[in-house]
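In: here is a sequence with its predicted model. Questions after.
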Amino acid sequence: MCPRSSYFTSNDTCETILKMLMGYLSHKTPRTGSSFASMGKDQYQIHGLALCRGNLSHVGCVDSVSEAKSHVRVYCHNDKAATIWYGNCLLKYSNKNFFSRVDAIEVVVCATNTVNGSEPVAVSLVKVNKLLRELAEKASETPQMYATGNLKLDESRKLHGLVQCTRDLSRNNCAKCQEIKNKKIDRVEGGSRPGFHVVALPISCLI
């Protein structure tokens, strides 16, 4: 996601600072699964954040951050702000401070008709939202801001859920972000059909 509003120029000081920031995030994030930092001063200040999916291994996080870092420059070129969810990693940077805020950028929600098993299973959105609310509450109360759980579909199949927030958010803002995502899921066309699968691609939080 590239705003296309402002750009680095050749040999720009901001571009040099961004490279330093990306190096820091690449080094720091795999240790804990998430990191955020600001570098530079005044008009040359850049803010950045990286987040790996909560159940990703150290090696998996290293690879995901590296891939996200490479692809964000391909997609967004010299933009002074960019956000990418690539594989299992969220990477975001901007010349404007976005820390501790629930991002207002529209969330992308996708629905497909796939589920593990030979036959589709009808899924109640009421039950799905109940599961996600419970996970959101758990996530907001943990240092990792991450929680997983499942919903029983029948005797042999379950719907698995995952909730995660970026760690710059407060507990209240994590819960607020997840509430926004739940409302998006409610509006997914065909979401109540058998065998549905919902993915909310986050800016500040993930379902």
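Out: Thanks, I have the structure now.
In: every contact and neighbour count from this point should use C-alpha atoms.
Out: Will do.
In: burial of His160, as a residue count?
Out: 12 (other Cα atoms under 10 Å).
In: tell me who's in contact with it.
Out: Residues near His160 by Cα atoms under 8 Å, 6 or more residues apart in numbering: 148-151.
In: show me the helices in the protein, by range?
Out: Remark: helices assigned in the chain by DSSP state H are 13-32, 58-76, 125-140, 171-186.
In: dump the ones you listed to CSV, plus mean neighbour count and distance to Met1.
Out: Shown next, in CSV, are these (neighbours: other Cα atoms under 10 Å; distance: least, Cα to Cα, whole Å):
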stretch, mean neighbour count, distance to Met1
helix 13-32, 18, 17
helix 58-76, 18, 7
helix 125-140, 19, 25
helix 171-186, 19, 18
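In: those into JSON lines, with extra columns for distance to Asp42?
Out: JSON lines is the format used below for these (distance: least, Cα to Cα, whole Å):
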{"stretch": "helix 13-32", "distance to Asp42": "11"}
{"stretch": "helix 58-76", "distance to Asp42": "23"}
{"stretch": "helix 125-140", "distance to Asp42": "33"}
{"stretch": "helix 171-186", "distance to Asp42": "27"}
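In: ok, structure two:
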Amino acid sequence: MNLFYHFLLFLLLLSNCIADDPLGNVCNNNTVVGAQLSTNIDHLLAELVSEAPQNGYVATSYGKGNNKVYGLAQCRGDVDKLDCTSCIQDAAKQIQIRCPNINDARIWYDYCFLRYDTQNFIGQLDTFYNIFYVNVEDVTDPKTFNKKLGALTDTIKSEAVQPANKGLGKGESRLSPSVTLYALVQCTRDLPPLSCSQCIGLAIGGFQSYCANRKGCRALYSSCYVRYELYPFFFPLDQQNTSASPSTYVVLVHP
């Protein structure tokens, strides 16, 4: 975490985030966009907004030659079409605001992810950029917690790589009569099972480096998303366990 990571010196309450505030974004500023490519990016984003909510995912391209641009948009597998539509619309809007005249950009939300690039990334494992949200509070019984977390993430990772599950795995594990652990993993649906497994494995490995013994963590990569909490956060929500609530997080970004 030392030389490779830097703190974005701010703390935030996740429960207070507004809809169009992303979890993070990356703009490759070493790029220049001409008029034709800019037009193609606009067309591509409109296509992603239109098509992604139909089944929660789309990967496509637009244009020819040096002005061809590739794009992907995907919603978290447990959210409904309405939330997916709203999230993709926000993502397309904000990526244009935050990454103007950039030909390689990506943006993460809690409910969705969107990216585009002039290089064909479809089907390729990408773990170069990553963001970790780390709960500032420690668990009270690390030994039991880590054992349960390891078993749960192994289970949902196995689910995610099954083609029928479209890259999604989620589940829960009882830590005590009053405390439940919830976890979710998801790969972008363009990845083959082996690449999906590698991405999730890398993200879970990051838990020990950046989130050891913490009450919650989420890892955001361009190819996968992994999260665990001590409160219900995926749908359908567990109505039997609403006592725990989101806490304060530190955000770590690399590179």
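Out: Yep, it's here. It should be emphasised that the depicted structure is a prediction, and the values quoted were computed from it without experimental measurement.
In: among the contacts of His160 of structure 1, which are located in strands?
Out: 148-151 (DSSP state E).
In: in PyMOL, select just the buried ones from those.
Out: Only the buried entries of these go into this PyMOL selection, using 16 or more other Cα atoms under 10 Å:
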select buried, resi 148+151
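In: possible to save the ones in strands among the contacts of His160 of structure 1 as TSV with distance to Asp63 of structure 1?
Out: Output for those, formatted as TSV (distance: Cα to Cα, whole Å):
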residue	distance to Asp63 of structure 1
Thr148	23
Gly149	26
Asn150	28
Leu151	31
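In: just give me the closest of the ones in strands among the contacts of His160 of structure 1 to Phe99 of structure 1.
Out: Thr148 (24.5 Å; Cα to Cα).
In: distance of that closest one relative to Thr142 of structure 1?
Out: Going from Thr148 of structure 1 to Thr142 of structure 1 by Cα to Cα, to the nearest Å gives 12 Å.
In: please apply the same query to Thr13 of structure 1.
Out: For Thr13 of structure 1, the distance to Thr142 of structure 1 equals 38 Å [Cα to Cα].
In: before we move on, back to that, of the ones in strands among the contacts of His160 of structure 1, closest to Lys130 of structure 1?
Out: Closest to Lys130 of structure 1, out of all of those and judged by Cα to Cα, is Leu151, at 9.6 Å.
In: circling back to that earlier point, for the contacts of His160 of structure 1, which one is nearest Gly23 of structure 1?
Out: Thr148 (30.1 Å).
In: ok, the aligned residue in structure 2 for the closest one - contacts?
Out: Correspondence of Thr148 of structure 1 to structure 2, assessed by TM-score structural alignment: Lys170. Going by Cα under 8 Å, 6+ apart, Lys170 of structure 2 touches 156, 182-185.
In: one more time with 7 Å
Out: Applying Cα atoms under 7 Å, 6 or more residues apart in numbering to Lys170 of structure 2 gives the contacts 156, 183-185.
In: which two from those residues end up farthest apart in space?
Out: It's Ile156 and Ala183 that sit farthest apart of those, by Cα to Cα, at 8.0 Å.
In: who touches both of the two?
Out: 170-171.
In: contacting residues for the residue nearest to Lys184 of structure 1 when sequence neighbours are not counted?
Out: Leaving aside its chain neighbours, Lys184 of structure 1 sits nearest to Val109 (6.9 Å; criterion: Cα to Cα, 6 or more residues apart in numbering). Val109 of structure 1 sits next to 184-185, 198-201 when contact means Cα under 7 Å, 6+ apart.
In: and the residue located most distally from the centre of structure 1, how far from Arg193 of structure 1?
Out: Distance from the C-alpha centroid of structure 1 peaks at Glu155, with 31.8 Å (Cα atoms, centre = their mean). Glu155 of structure 1 is 19 Å from Arg193 of structure 1, where distance means Cα to Cα.
In: same check, this time on Lys80 of structure 1
Out: With Cα to Cα as the criterion, Lys80 of structure 1 and Arg193 of structure 1 are 41 Å apart.
In: so for those two, which sits in the more crowded spot?
Out: Taking other Cα under 10 Å, Lys80 of structure 1 and Arg193 do not tie; Lys80 has more neighbours (22 against 17).
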